[in-house]
Every structure is written in C-alpha cells, then in structure tokens.
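# Predicted coordinates and the sequence they were generated for:
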Amino acid sequence: MKTRHWDRRGDSGLTFTELGFGTAPLGNLYRAITDDAAAAVLDAAWRYGIRYFDTAPLYGLGLAERRVGHFLATKKREDFVVSTKVGRILKVCRPEQRTGIGKFFDTPSRREVFDYSYDGVMRSFEASFERTGLDSFDILFVHDLDVFNHGTQAACDHYVGQFMAGGYQAMISLRDQGVVKAIGGGINEWEMCQALAERGDFDLFLLAGRYTLLEQEALESFLPMCEARDIGIVLGGPYNSGILATGPIAGAQYNYSDAPSEIVDKVRRIEQVCRKHDVALADAALNFPLFHPAVVSVIPGGQSVDQVASNARGRSTPIPCALWEDLKMLGLMRADAPVCEGSNGTG
C-alpha cells in the first residue's frame, strides 16, 4: 500500500496509507453486523496494507469506536494512524429516544447532544479513550460543524461561535501538549471547512463527499488554500454515499438519500465514459481524489471483507489518462481538476 507523508508543523508529521478505512459501517450503519464480522473486516483491511483508521462517537453511538479500539489494541501503536471526533456527547436514554433510528441498528441506547464547548470537547475526547481502550489518538476532528447537520445557517453559526470560543481552544491545547499530533474538522461542506481554516490554525480536514468524480467545486478556493497552507485533506465518501459505487441503479444513494434525477443522469454519463475505457465506475471514483496534491488519504468504509478487497483492488487499478480527458471534454469534470500522476490539471 502506497503512503503519503504529511508534516505541516515540522514535528515529523504523520504517514498515511493512500487508502484508509472509515469506520461508520462498523457502527451498524444501515444494517447490523456482529462483532466477529466487524473484526474480520478490520483484519482484511490490515492484511491489504491499510494503516489509517478514522472513527467517531456517532458511528453506532460508540459501537464503531469500541470495535476499532479492540482491533487496534492487538497492533503496535507505531504501526497505525487513528483519528476520532468531538462535538457530540452521548447520553443514556430510553431505546425509543436514541439517535439514528432507521440509520444505525442494534446500537446502545444513547442520544446525541451537540456540545462544541471547551468542556464538551474534553469530555468527548475522554469518552473516546474509554470506548476504544487506546492510549492515544493521532488526529482530533471537530465533527459535523455544518449546515447539513444543524439544519440552518443560524444554528450552524451558533455552534461555530461556541466552538471557536471553547472547543477550538481545547483542541489547540491538546495539540500543544502533544496529546494529539493534528487537529481539524470532519465536515460535509467545503465552504465550512474553508470558513474554519480562515478563522483558526487547522492541520487537516476530513472532507466528506465534496471532492469526488461528481463534485469538484472545492477547487474554486478551498483546495488551493489547503495546498498553499500545507493543510492535508482526508477524503471521505468518495462514492458520494453510494451512487459512484453502485452506478445509476434504482434506489442509488447520494448524500444519504435517494439520488435525484439530475445526479442519476450525470452518473450514467460518467459511467458510459468509464465503460468505453474498460474501467469500473467505482475504481475511477476511488482513484480520482488522490490526484490532488492536498489529499493524503481516501477513506471508503466497508461492511464486508469483499468490500474491503474491492477497494484495495480498485486503488491498484491503473486509470488511463484518456478517460479523464474524455470526461473533461464532455463537461463532466472540471477542466482544472488534477488528473494523472504529476498532472497540472490539464490531463
């Protein structure tokens, strides 16, 4: 597995495998799996050379953190990179009040309480240590500080204010003490990532689904800013929550909902170009973000050993430059998107 080294602060930095592992599916996302099945998936990821694992309290309301921590406890600490997230406190509740009903299955009865304050971030961080059993995390991301999750710009602005006045200071303190090596945000909107980068000193952003084969608007200003400031990008959701893996089938998912007709149509056209070059749509989607110099890792999830194998195989599949050139010529990709090794965006 190829790696990418990131060292923004001159303190030896972190080495990421180009293919990482997002653990939301191990939190019983959309369907329940057993602890043994989850362990088999993590073992497969390790065997394929994956050494970067991202988790969060939200994923299965603590279930994913517990499972990934139990697995990583069997490995040498210097052999992997692990990140978790803050911004939510999980509180015990009645089963019918738990967060994520219909999304996460067979989870602990917990409800999320957003808390981006200094104390809230510290409490969340300590709880993650308890759930995982790990002694350290490499990266701490503030989670879901965006309009997508908070519903309105006003609500989002409220939490951003709370975070910058409190939680951000906690994260800076943890980094300054060497408790974590890097801080950043795990966020669904590049605009909010940029807004945070303009207000604070962040090292990495986990950008979910906003720089993909379908969407490259982050090239407008955010990704150039990251490149200029040596801010690394972990790219989550390379399949836009499903449709770039399944193709334009009935019920294909985009942004965790049924894909609208215009998205289905665009994916159909992209897939036609991929077929012309004998490349699977999913393989093109997985490889595309890694051509951008700011991207340090792409982290698709996986709920089965076969999915892990497919992702590993896809990353090792060469993509002809002519495929990207055709997509640009047809207006299905931004002309300035970097494609092919050493490309400057022209193909």
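Alright, I've got the coordinates.
# For the rest of this, base every contact and every neighbour count on C-alpha atoms.
Fine.
# middle-most residue in this protein, spatially?
For the chain, the residue nearest the mean C-alpha position is residue 236 (2.8 Å; Cα atoms, centre = their mean).
# wait, that residue sits on residue 212?
No: with contact defined as Cα atoms under 8 Å, residue 236 does not reach residue 212; the gap is 9.4 Å.
# Quickly note the distance from the closest residue to the residue nearest to the centre of the chain other than its chain neighbours to residue 122.
The shortest distance from residue 236 to any non-neighbouring residue, by Cα to Cα, 6 or more residues apart in numbering, is to residue 208 (4.2 Å). Distance, residue 208 to residue 122, by Cα to Cα, to the nearest Å: 24 Å.
# quick one, which of these two is more surrounded?
More neighbours surround residue 208 than the other of residue 208 and residue 122, with 25 against 18 (other Cα atoms under 10 Å).
# Tell me, how many residues neighbour the closest residue to residue 334 other than its chain neighbours?
Spatially, and ignoring its direct neighbours in sequence, residue 334 is nearest to residue 328 (6.2 Å; Cα to Cα, 6+ apart). Taking other Cα under 10 Å as the criterion, the count of residues near residue 328 is 17.
# Could you do residue 256 as well?
If you count neighbours by other Cα under 10 Å, residue 256 ends up with 12.
# show me what contacts it?
Residues near residue 256 by Cα atoms under 8 Å, 6 or more residues apart in numbering: residue 241.
# so where do the helices sit in the protein?
35-47, 63-72, 118-132, 147-150, 153-162, 168-176, 190-199, 222-229, 243-246, 261-276, 281-287, 305-315, 321-329 (DSSP state H).
# ok, residue 206 touching residue 186?
Yes: Residue 206 is within contact range of residue 186, at 4.4 Å (criterion: Cα under 8 Å).
# Quickly list what's touching both of these two.
Contact criterion Cα under 8 Å, 6+ apart; residues shared by residue 206 and residue 186: residue 141.
# And here is the other one:
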Amino acid sequence: MPYSQPTPTLPVRTLGKTGLEVPVLCVGCAPLGDMPDTFAYSVSEERALQTIRAIFKSPITFLDTAASYGDGESERRIGIVLKELGGVPAGYLLATKADRDLQTGDFSGDQMRRSVERSLRLLGLDRLPLLYLHDPEHTTFEKAMAPNGPVEVLQRCKEEGLIEHLGVAGGPIDLMTRFVETDIFEAAISHNRYTLLNTDADAFWDVCQQHRVGAVNAAPYGSGILAKGPRAYPRYEYGAASQTYLEQAIKLEDACQRYQIPLAAVALQFSLRDPRIHSTVIGMTRPERLDETVKLAQTPIPEELWNEIESIRLS
C-alpha cells in the first residue's frame, strides 16, 4: 500500500530555531514500549504495531519516543514498521531521546553515544532528525555540561551528522531552564507541568520563547487523570494523585459535564490554545485514538466554560 504525505488537517507551527514545521499535536510513543510499571497497563506488540502503522497514515505527522521507553522496546517496534515502509514516510517527523543506562544509571558522554547508536540501529535510520538529551535530572547540570560529558558528546554526534537537531527533555523546571539558557538546544520538552492541575512550566515557555527554542508540552492529561477522568483514573504523573489534584479534577470534570464537553477536550485545548507552545504530546496505544484526539482538538468550547475552568483552576 503506498504511503504519501497526508492531507494537512491540523494547524502547524515552526518549532523554534529548528525551522521544522510541526503539527500542534504529537504522538507520544512511551506507552507503545509496554511500560506497565509506569502507566499501569500493558501494550502488546501486535497492538503497538497496529497503532504505529495507523500513525503513519494519520494527520498527526509528529512522533516522539525515547531510548528509555521500554528500554528500547518503543524504538524497536517503531523500527519494525519503518522497515515495512522503507523509512520514515515523507512529511513525518520522528523524534527520540538519548538516555542513561537504565541498569547502571550511567549518564556519561560515552553512554550518550551508545544511546544514539542503539536508537539508530533499532529505528533503522542513518540519522536522527531530532534528538533530545533526556531526563538530565538523573545527573547534575555541571556533569552534563562538563568536557566530554553528555551535552558535548551529543553536540559532537550532531557535527558528525548522526543528529540533525538537538533538544532537551526533562522534569524539574529550574534545571530545564538552565539548559535552555545555554542556547545549545533547539527544542525543549516539559512534561506533566502545564496542565489544568499544574502550571509550573508557565514561566518556562517564556524562557523558551526568549531563546527561540521549540516548546513542546507533554502529558497535558497529567498522564491520564484529565482524559479518563479522576473517578476512573485517579493518577497523576505516573502515580497516585494527591487529594488536592483529585478534588480539583472532580470540579473540572463536573463543570465540563454541565456543558456536555469532554474533560479531555478542555485539558488538551488548554495546551493547544497557548501560542508559546508549538506542539503538544499525547500518548496513544490504539489506532482509533488518533481520530479521537484530532476531534478533541477541534471540539468547540464555549467561552463560558473556559471562564468557569479558570475560576476552578485559580481557586
């Protein structure tokens, strides 16, 4: 079956100084690596492959994975489909991340090169279009920036043509801000820190804008609570949600139900409507979730509901 560039049905934005044009939605491929300890559910290889094949026919032309997702399993599964297709189809952008050794915790420059080389091998690619330094909170800023350390080695990989664009993806906002302010990185991912329940990354998007760094917001559903609902899935950022988050999420869900608008649509569009954010990453594990997510992104939301959401958020 021939694969051609999809008809664009999503707005696109320029990903900072990378110059890459990306859709406002990005498919997060972490759960496709089968990570039950993180997500509290498992994803079989068959279902993952079906989902990946569907992604490459969808209008969501931006994919995000990492070496650590299933310790290579997400990349391996994507690589199987890429081999079927003869490479990444035209019009699609695949991003991955260089990681520490999950067994030993090694976060050295040498480990970054090993991570890059394994990603290339598992994905079946000669070059990684966009690669992020991943989870630098597992080392220190000083060690990451040291001579022959992780950042310098990734820069060298870029000079060698193994990486086209270099970004940074992590958790703690203060640490992420320090990396962005070096002006080394072209894109940055923050996760679980710009949602209806937590806006710790608010000032971070301003820093990204000031440094022309592509801004990518991951996990606007707080890893599930704002998609499935707090009563059905009382978890935030891969663990049990706090009582404060639960109570606020219930108020948000009740407000949405009064307007007959899915909580997931409001949670997603909270990120999409922020002009500082170039793309928003949503994890998906079933082919039907692609169309569902596009519909959520395009669901009309009355201003009255947004006003009510804001009052609950700020209370």
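All right, it came through fine. Computed from a predicted model, the values in this text were never measured in an experiment.
# Which of the helices of structure 1 sits closest to residue 23 of structure 1?
Evaluated over the helices of structure 1, closeness to residue 23 of structure 1 peaks at helix 63-72, with 6.2 Å, by Cα to Cα.
# Give the aligned range of that closest one in structure 2.
Residues 73-82 of structure 2 are matched to helix 63-72 of structure 1 when aligned by TM-score structural alignment.
# after superposition, how close is that stretch to structure 1?
Superposed on structure 1, stretch 73-82 of structure 2 shows a mean distance of 1.2 Å to its aligned residues (mean Cα distance after the TM-score superposition for structure 1).
# contacts for that stretch?
Applying Cα under 8 Å, 6+ apart, the set of residues contacting stretch 73-82 of structure 2 is 29-34, 45, 48-49, 52-53, 65-67, 69, 88, 119, 122-124.
# Pretty sure the residue nearest to residue 334 of structure 1 sits against residue 273.
No: using Cα under 8 Å, residue 328 of structure 1 makes no contact with residue 273, being 10.7 Å away.
# now for the residue nearest to residue 236 of structure 1: what does it line up with in structure 2?
Match for residue 208 of structure 1 (TM-score structural alignment): residue 191.
# Could you double-check that its match lies in contact with residue 171?
Yes: assessed by Cα under 8 Å, residue 191 of structure 2 is found in contact with residue 171 at 6.3 Å.
# Excluding residues flanking it in the chain, which one is nearest residue 261 of structure 2?
Residue 261 of structure 2 sits nearest to residue 301 (Cα to Cα, 6+ apart), 7.3 Å away.
# try residue 17 of structure 1
Nearest residue to residue 17 of structure 1, sequence neighbours excluded (Cα to Cα, 6+ apart): residue 3, at 4.2 Å.
# and the one you found, what does it touch?
15-18.
# Just those residues: which are in strands?
Among the contacts of residue 3 of structure 1, DSSP state E puts 15-17 in strands.
# matching residues in structure 2 for stretch 315-326 of structure 1?
Under TM-score structural alignment, the counterpart of stretch 315-326 of structure 1 in structure 2 spans residues 297-308.
# Let me fix that, I meant to ask about stretch 227-244 of structure 1.
Using TM-score structural alignment, stretch 227-244 of structure 1 lines up with residues 209-226 of structure 2.
# And the aligned residue in structure 1 for residue 252 of structure 2, how far from residue 67 of structure 1?
Residue 252 of structure 2 maps onto residue 270 in structure 1, with residues paired by TM-score structural alignment. Going from residue 270 of structure 1 to residue 67 of structure 1 by Cα to Cα gives 36 Å.
# Neighbour count: the two, which is higher?
The residue with more neighbours, out of residue 270 of structure 1 and residue 67, is residue 270; 24 against 21, by other Cα under 10 Å.
# Enumerate every residue touching the more buried one.
Contacts here follow Cα under 8 Å, 6+ apart; on that basis residue 270 of structure 1 touches 281, 327, 332.
# Most neighbours among those residues, which one?
residue 281 leads the contacts of residue 270 of structure 1 on contacts (other Cα under 10 Å) with 24 neighbours.
# unless I'm mixing things up, residue 308 of structure 2 is touching residue 253, no?
No: Residue 308 of structure 2 is not in contact with residue 253 according to Cα under 8 Å; the separation is 11.3 Å.
# neighbour-wise, which of the two wins?
residue 253 (22 against 14).
# The more buried one is in contact with residue 265, isn't it?
No: using Cα under 8 Å as the test, residue 253 of structure 2 is too far from residue 265 to be in contact (10.9 Å).
# Which residue in structure 1 occupies the aligned position of residue 175 of structure 2?
Residue 175 of structure 2 maps onto residue 192 in structure 1, by TM-score structural alignment.
# What is the neighbour count of residue 142 of structure 1?
For residue 142 of structure 1, the neighbour count with other Cα under 10 Å is 24.
# Can you give me the separation between it and residue 170 of structure 1?
Taken as Cα to Cα, the span from residue 142 of structure 1 to residue 170 of structure 1 is 11 Å.
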